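**Q** Got a predicted structure here, sequence first:
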Amino acid sequence: MTVSIKTPQEIDALRVAGRLAAQLLGMIGEHVRPGISTDALNDICEQYTTQVLGCTSAPLGYHGFPKSICTSVNHVVCHGIPNDKPLKRGDIVNIDVTVIKDDYHGDTSAMFYVGEPTIQARRLCETSYEALWVGIGMVRPGMRLGDLGHAIQSHAEARNYSIVREYCGHGIGRQFHEEPQVLHYGIPGTGLVLEPGMVFTIEPMLNAGKRHVKLLADGWTVVTKDHSLSAQWEHMVLVTDSGVEVLTLREGETPS
C-alpha cells in the first residue's frame, strides 16, 4: 500500500476543492422537497458546479457513471443514480458530491429529509452523523486505521445499527480514489499508522437492519438486502501535526 503524503501546495489545493464541494452540498439542501426528482437535483448541482464554482463534476463519466451526483434514497446504501421519480414526503436521501478544481478533488455527502421523516429514519440519520464524527475524532498522527474503524463500528452497533463492510472511505487528491482504504469497522491496534499530510474520506454507511447489501443490475446502485433504511455522511479530512482538519465543513456546521 502506497499512501501519499500531500505537500503544503497540494493541501492548499485540497482545501479549496473541499470548500467548494461543501458549498455545493450546502446549496442543494433547500431544493430537496416532496415532488422534486433526483434528476432535477442532479441538473441543479451540475449547473452550479460548472457555472458558479468553476469546477468539474467528478462522478460524471467516472467508469461510465451517467450523472453528476449520487442520490441514494431510503434503502439505497450508496451510488444511487439520479432518475425522474419524484421524492415523497418522509423519504430520506443521501446526496454525494465530488468536484474537481485545478486537478484536485473535493468529496462530501450528507443526508437530507424530504419533509418530515419518521422517528426511526431521523434516529438512523442522526446516529450515522454521530458515527462520522466519532471516526473524525480518532484522527491524529500515530493512530491506526483499525482504531478508527473500531470506534465507528462500536458506536453504531451499540445503538443496534449495522455497518456496511463492502464500501469504505478512501484517500483522495489528484485521483478520485487513492490509498488508503478507510474501513468503518476494525480491530484496535491494527491497520495503517496515520501520518501528517494524509488526506482521506470517512463515510460510514449504517443500516437499520442487517449489514448485507446487493448491487443492482445497473452496476452502480447498492441496496440493503433486507430493504431496511440506510444512511451515510461523508467528510474529507487532513491528518495534521496535532490532530485533524475537516476540509469539507459546510457553512454553519461545527465539529461535533
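**A** Right, received. Where do you want to start?

**Q** Please make it C-alpha for all contacts and neighbour counts, starting now.
**A** OK.

**Q** contacting residues around the helix or strand where H155 lies?
**A** Here H155 sits within helix 145-157, counting by DSSP states H and E. Helix 145-157 is contacted from outside by 127-128, 131-132, 134-136, 138-139, 162-163, 182-194, 204, 206, using CA atoms under 8 Å, 6 or more residues apart in numbering.

**Q** Next: stretch 73-91.
**A** 33-42, 66-67, 69-72, 92-94, 113-118, 205, 213, 220-224, 227-232.

**Q** swap in stretch 12-29?
**A** 41, 44-45, 48-49, 53, 95-102, 104-110, 112, 173, 236, 247-251.

**Q** again with stretch 232-240
**A** Stretch 232-240 has contacts (CA under 8 Å, 6+ apart) with 18, 77, 94, 106-111, 125, 128-129, 132, 136, 139-141, 194-206, 244-249.

**Q** can you give me the strands for the stretch 101-250 of the chain?
**A** Under the criterion DSSP state E, counting those that start in this stretch, the stretch 101-250 of the chain contains strands at 104-113, 162-163, 169-171, 178-182, 199-202, 205-207, 213-215, 222-224, 230-232, 235-239, 244-246.

**Q** Show me what the first one is packed up against.
**A** Applying 3 or more CA pairs under 8 Å, 6 or more residues apart in numbering; DSSP states H and E, we find strand 104-113 packed against helix 8-28, strand 92-101, strand 230-232, strand 235-239.

**Q** so can I have JSON lines of those showing distance to L145 and mean neighbour count?
**A** Listed next are these as JSON lines, based on distance: least, CA to CA, whole Å; neighbours: other CA atoms under 10 Å:
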{"stretch": "helix 8-28", "distance to L145": "21", "mean neighbour count": "21"}
{"stretch": "strand 92-101", "distance to L145": "23", "mean neighbour count": "27"}
{"stretch": "strand 230-232", "distance to L145": "19", "mean neighbour count": "30"}
{"stretch": "strand 235-239", "distance to L145": "12", "mean neighbour count": "25"}
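
**Q** Could you turn the buried ones of the contacts of stretch 12-29 into a ChimeraX selection?
**A** The ChimeraX command for the buried members of these (criterion: 16 or more other CA atoms under 10 Å) is given here:
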select :41,44,45,48,49,53,95,96,97,98,99,100,101,104,105,106,107,108,109,110,112,173,236,247,248,249,250
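
**Q** Against that first model, consider the following:
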Amino acid sequence: MFRRSVYKKPAQLRGMVAPGEITAAALDAVAEAIRPGVTTLELDRIAEEAITARGAHSNFQLVPGYSHTVCVSVNEQVVHGIPTERVLEAGDIVSVDCGAETPEGWNGDSARTFIVPGEAADPSLVAQRQELSDVTRGSMWAGIAALASSSHLGQVGAVIQDHIEANPLPSTGQPAGILRDYVGHGIGRKMHEEPTLFHYATPGRGAEIKPGLCICVEPMMTAGSDEVFVEDDDWTITTVDGSSGAHWEHSVAVHAGGIWVLTAPDGGAEALASYGVTPVPIP
C-alpha cells in the first residue's frame, strides 16, 4: 500500500508548476546551444544560468556526490553522464537530463535527446540514432497519454512497452532495448519520491492514478541490447554492446480536471493531440 502522502493537495500541485516551467526553460537554452564544438560542460553552465536567472537552483546538485546542474549522456551512454570537456561532434546523440527546485521547495525534472546537427561521418548511424530518439520520445508520450485514462501505473508501463514493440527501429528491424533497472518516479518536495513507474509491463498493478499524483515518465532505450554497465566514474550508464542510447522525460501532474505536463510549455497539448488527450491546466 502506498502512503497517502504521495498524492498532493490542489495548492501543492499549483506549487509544482513553476519548477516545471523553469526546468523546461533550461532545456530550451541547452537546445539552442547544441552544435559541433560545444562541450558538455558548457551545456551544464548554460542550464545552470537559465535556472538561477529564474530564481531557482539545480536539484541535481542536491544529490549526494553530484556537483553539476545536468547529466549529459553521449552516444553509447544512456543516462547519468557527467559533464566534462568532451567536445560534441556532428551526428552525436546527446541526452540531457535536468531539474530545478524553487525557493518554496518544489521540484521539476525533465530530459530530452538531441542529434548534434551538421555533416556526420556516418549518415546511416545518424539516421539510426534519430529513429531511436523518435521511438523513445513516442513511448514517453504514449505513457503520458495513458495517465489520462488508466487506473494504475502498471497499465502505463505496459503501454510504453507496447509502443516500443510495435515500432521496431527500421534500421535493425528490432525493438529498442528498454533499460529495466532505471525507472520513473514520483516528484514533489524531492526530485525522487514514491511511487515507482516501470517502463515495461509488470505483474503488479502499481500505484493508483488519481488526483494529486505527480510522476516522471522517463523511458531510457538503446538501439541494441538492454545490457548496460556503470563506468568508472560511478555515475555514467553505458551500453555493453556500444549501441546508442536515448532518454526522454517529463514531469506530469494528475488533478481533478485531467493531466498537465509540468515540463512542457504547452502542458503537452501538441504532442497529446494525436492520442485524443487534451491537457487541462492546474486550477
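**A** Looks like it came in fine. On a predicted model such as this, the values are computed, not experimentally measured, just so you know.

**Q** Quick TM-score on the pair, please.
**A** Once superposed, the chains reach a TM-score of 0.94 (TM-score structural alignment, normalised by the length of structure 1), with 255 aligned residues with a CA RMSD of 1.8 Å.

**Q** I'd like a version of the helices and strands packed on strand 104-113 of structure 1 in CSV, one that adds distance to H177 of structure 1 as further columns.
**A** Shown next, in CSV, are these (distance: least, CA to CA, whole Å):
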stretch, distance to H177 of structure 1
helix 8-28, 14
strand 92-101, 11
strand 230-232, 18
strand 235-239, 12
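
**Q** Could you check how far V237 of structure 1 is from S228 of structure 1?
**A** Separation of V237 of structure 1 from S228 of structure 1 (CA to CA, to the nearest Å): 29 Å.

**Q** For the stretch 1-150 of structure 2, which segments count as helices?
**A** For the stretch 1-150 of structure 2, applying DSSP state H, counting those that start in this stretch gives helices covering 10-15, 17-33, 40-52, 123-147.

**Q** got TSV for the ones you listed, with distance to V183 of structure 2 too?
**A** Formatted as TSV, the helices of the stretch 1-150 of structure 2 follow (distance: least, CA to CA, whole Å):
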stretch	distance to V183 of structure 2
helix 10-15	22
helix 17-33	19
helix 40-52	23
helix 123-147	12
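
**Q** Which residue, neighbours along the chain excluded, lies closest to the alignment partner in structure 2 of V223 of structure 1?
**A** Under the alignment (TM-score structural alignment), V223 of structure 1 maps onto T238 of structure 2. Once flanking residues are discounted, T238 of structure 2 sits nearest to Q77: 4.2 Å by CA to CA, 6 or more residues apart in numbering.

**Q** now S251 of structure 2
**A** In this structure, S251 of structure 2 finds its nearest non-sequential neighbour in C216, 4.4 Å apart by CA to CA, 6+ apart.

**Q** quick one: what's aligned to the one you found in structure 1?
**A** By TM-score structural alignment, C216 of structure 2 lines up with T201.

**Q** Was I right to think its match contacts I172?
**A** Yes. Applying CA atoms under 8 Å, one finds T201 of structure 1 in contact with I172, separated by 7.3 Å.

**Q** measure the closest residue to T222 of structure 2 other than its chain neighbours to L153 of structure 2 for me?
**A** Using CA to CA, 6+ apart and skipping residues adjacent in sequence, the residue nearest T222 of structure 2 is G245, 4.3 Å away. As judged by CA to CA, G245 of structure 2 and L153 of structure 2 stand 24 Å apart.

**Q** Next: L132 of structure 2.
**A** 24 Å.

**Q** neighbour count winner among these two?
**A** Under the criterion of other CA atoms under 10 Å, the comparison of L132 of structure 2 against L153 puts L132 first, with 30 against 26.

**Q** contacting residues for the equivalent of the more buried one over in structure 1?
**A** In structure 1, L132 of structure 2 lines up with L124, judged by TM-score structural alignment. Contact partners of L124 of structure 1, counting by CA under 8 Å, 6+ apart, are Y161, L206, N207, A208, S230, A231.

**Q** Stretch 193-204 of structure 1 spans what distance, first to last residue?
**A** Start-to-end, stretch 193-204 of structure 1 (CA to CA) is 20 Å.

**Q** buried sites along that stretch?
**A** In stretch 193-204 of structure 1, counting by 16+ other CA under 10 Å, buried: L194, E195, P196, G197, M198, V199, F200, T201, I202, E203, P204.

**Q** What's R33 of structure 1 aligned with over in structure 2?
**A** Under the alignment by TM-score structural alignment, R33 of structure 1 pairs with R35 in structure 2.

**Q** Is its match in contact with F114, as I believe?
**A** No. Counting by CA under 8 Å, F114 is not a contact partner of R35 of structure 2; they are 9.9 Å apart.

**Q** what stretch of structure 1 does stretch 9-24 of structure 2 fall on?
**A** With TM-score structural alignment applied, stretch 9-24 of structure 2 matches the range 7-22 in structure 1.

**Q** Give me the spatial nearest neighbour of the residue nearest to the spatial centre of structure 2, chain neighbours excluded.
**A** Nearest to the geometric centre of structure 2 sits E249, at 1.7 Å (CA atoms, centre = their mean). The shortest distance from E249 of structure 2 to any residue other than its chain neighbours is 4.0 Å, reached at E218 (CA to CA, 6+ apart).

**Q** I appreciate the help and will end here.
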